[in-house]
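[1] next input, structure requested:
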Amino acid sequence: MGCTSGGIGSFIGNPCELAMVRLSADAQVPAAERRGYKNAIDCIMRIVKEEGVTALWTGATPTVLRAMLLSSSVLGCYSEAKEILVKTAPSIFVSVGSTPTMFAGTTIASFIANVVCCPFDVIKSRIQTMPKPESGQPPRYSGMVDCLLKSTRQEGTMVLYRGFTPAFVKLAPYTIISLMVVDKITIAITGKSGF
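    Alright, predicted model coming up:
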């Protein structure tokens, strides 16, 4: 369920994700190389005008795969982490429904999800920010696999984990809050953990 909903949501939201990535990347390149977007709406409108409507889904494959992996790994790891914590340290983690267990479980799940998803994030961002090719020239990357191969050949495999720490710092609080709230509400209503 988490895998499917994550994939559908990210496909629908890809134009906004693309605009966010391009706006961020635009600020980091020399002035002569900037696309000069004013804001997210301007970015989306210019992509449609200059590149066509389908360009709004540039990088959709790694974006969707990343979201599917993120949703499924977070949800799957969360319940497993809670069970393991309760078994290995019952004096600290007294039950799967206790706040310390939930907090530690979501932190572990966030870390594992970030390990799984970071390569897709790097590939997605590289595809979404590649410069427009000169007339008659091929794009820098022909797709996700080409981007993966070129990036790792040129920069080594650790390039796939560039930005790991900021991504974890962004993901962990969101995951901790959302899963703990849902879990606490589920416990209040049903009397047992929802995950």
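
[2] please count neighbours and contacts with C-alpha atoms only from this point.
    OK.

[3] biggest helix in the chain by residues?
    In the chain, assigned by DSSP state H, the helix with the most residues is helix 99-129.

[4] for comparison, sequence B:
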Amino acid sequence: MASPENTSGKSLIPSFLYSTSRTMNLEQNNHSSDINRNFMIPAPKESKVEMFSPAYYKACAVGGMLSCGLTHMSVTPLDIVKCNMQIDPTKYKSITSGFGILLKEQGIKGFFRGWAPTLVGYSAQGACKMGFYEYFKKYYSDIAGPEYATKYKTLIYLAGSASAEFIADIALCPFEAVKVRVQTQPGFARGLSDGLPKFIKAQGVSGLFSKLKRVPNNISYRLYKGIVPLWGRQIPCKPTFNTMMKFATFENIVEAIYKHAIPTPKNECSNTLQLGVSFAGGYVAGVFCAIVSHPADNLVSFLNNAQGATVGDAVKKLGLMGLCTRGLPLRIFMIGTLTGAQWGIYDAFKVSVGLPTTGGGSTPAPAH
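    From the prediction side, this is the model:
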């Protein structure tokens, strides 16, 4: 289904996922038309970035860096209260009291503690997450071929996002460990510049990365306490995992909005409307994402704060119900808003460089 003019091998565009206006106008058989009608995103004519070229992936990485880094930094106060509710539920009993205690004990500065590792860490994660997601989505679609990529598109989204998150969380993990320690242990460090060296001095470089580590007074071994829960939060071994909720759910929601709620084909919608759809789809996906990944998020906060602690210790102290519900309402609001804003910013950046927004196949206008 690729354009017959791309004989040089330079174009990497899989026409069943993305298509230029020239490709859309080519005569195709009925079977191909059905595929394109449901699974095609037209690239803007003014785009100077070749789809799926190195420049395209760089643009996606920059968009991901901006979307994730800025949004996570902006909700630092909410994140601090959430982490403290997870670490010390007897002291931080509710969202309201949590803000009050934080203000009383640490002042206004306390609400922004850990903003630097948050910005740097989630910028690195966002660049890897979005850039590699686009790469793996194309890669797995090419392996599947046009017909199966359309038929099993949710699995393509799932595989692509899971692969990307695996890499992205390695980039995030060191900064996440420092962030949690700074936010939940006043006096540990002011931020990233002094917190990172102090963390390394206390636990070594291996404490920031995935390495086998002996548990004191125990003959067993366990993996680094941060990266495994992070992978568990992002890529659990169950069908309804966080990555599917955040990426595949987003893509399917956006597709459903264009198919059922908006009578105009996507390529005829204004950029403002398309970005509004991106935000709405991201917000709904974020709500599901928060609910599914919350237990592992509690584990990340607990294990990073309690040196030598195990998953069993977390379950014993917080309880199964506590792991699933402690700080959940705040996280639903935070992750829903974050995810909606992230997709909005990400797609806004893509539009600014002449690329199409994410998701929502273009349906040709009916003949008159």
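
[5] quick check: the longest helix of structure 1 compared with structure 2, mean distance?
    Average distance, helix 99-129 of structure 1 versus aligned residues of structure 2 after superposition (mean C-alpha distance after the TM-score superposition for structure 1): 1.1 Å.

[6] now do stretch 3-21 of structure 1
    Its aligned residues in structure 2 lie a mean 1.8 Å from stretch 3-21 of structure 1 after superposition (mean C-alpha distance after the TM-score superposition for structure 1).

[7] who's in contact with that stretch?
    40, 43-44, 56-60, 63-65, 67-72, 125, 128-129 (C-alpha atoms under 8 Å, 6 or more residues apart in numbering).

[8] swap in stretch 177-195 of structure 1?
    Counting by C-alpha under 8 Å, 6+ apart, the neighbours of stretch 177-195 of structure 1 from elsewhere in the structure are 75, 78-79, 96-97, 99, 102-103, 106.

[9] from one end of stretch 21-37 of structure 2 to the other, what's the distance?
    Taking C-alpha to C-alpha, to the nearest Å, the first and last residues of stretch 21-37 of structure 2 lie 13 Å apart.

[10] where does that stretch end up in structure 1?
    When stretch 21-37 of structure 2 is aligned against structure 1 using TM-score structural alignment, it corresponds to no residues at all.

[11] where along the stretch 1-150 of structure 2 do the helices fall?
    Secondary structure of the stretch 1-150 of structure 2 (DSSP state H, counting those that start in this stretch): helices at 21-24, 30-38, 54-74, 76-87, 95-106, 115-144, 146-151.

[12] want to throw the ones you listed into a markdown table with mean neighbour count?
    Conversion of the helices of the stretch 1-150 of structure 2 to a markdown table gives the following (neighbours: other C-alpha atoms under 10 Å):
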| stretch | mean neighbour count |
| --- | --- |
| helix 21-24 | 15 |
| helix 30-38 | 15 |
| helix 54-74 | 22 |
| helix 76-87 | 24 |
| helix 95-106 | 14 |
| helix 115-144 | 24 |
| helix 146-151 | 18 |
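
[13] for Lys316 of structure 2, which of those is the nearest?
    Judged by C-alpha to C-alpha, the one of the helices of the stretch 1-150 of structure 2 that comes nearest to Lys316 of structure 2 is helix 76-87, at 13.1 Å.

[14] now the angle between helix 54-74 and the closest one, please.
    An angle of 70 degrees separates the directions of helix 76-87 of structure 2 and helix 54-74 when computed by axes from the mean of the first three to the mean of the last three C-alpha atoms, to 10 degrees.
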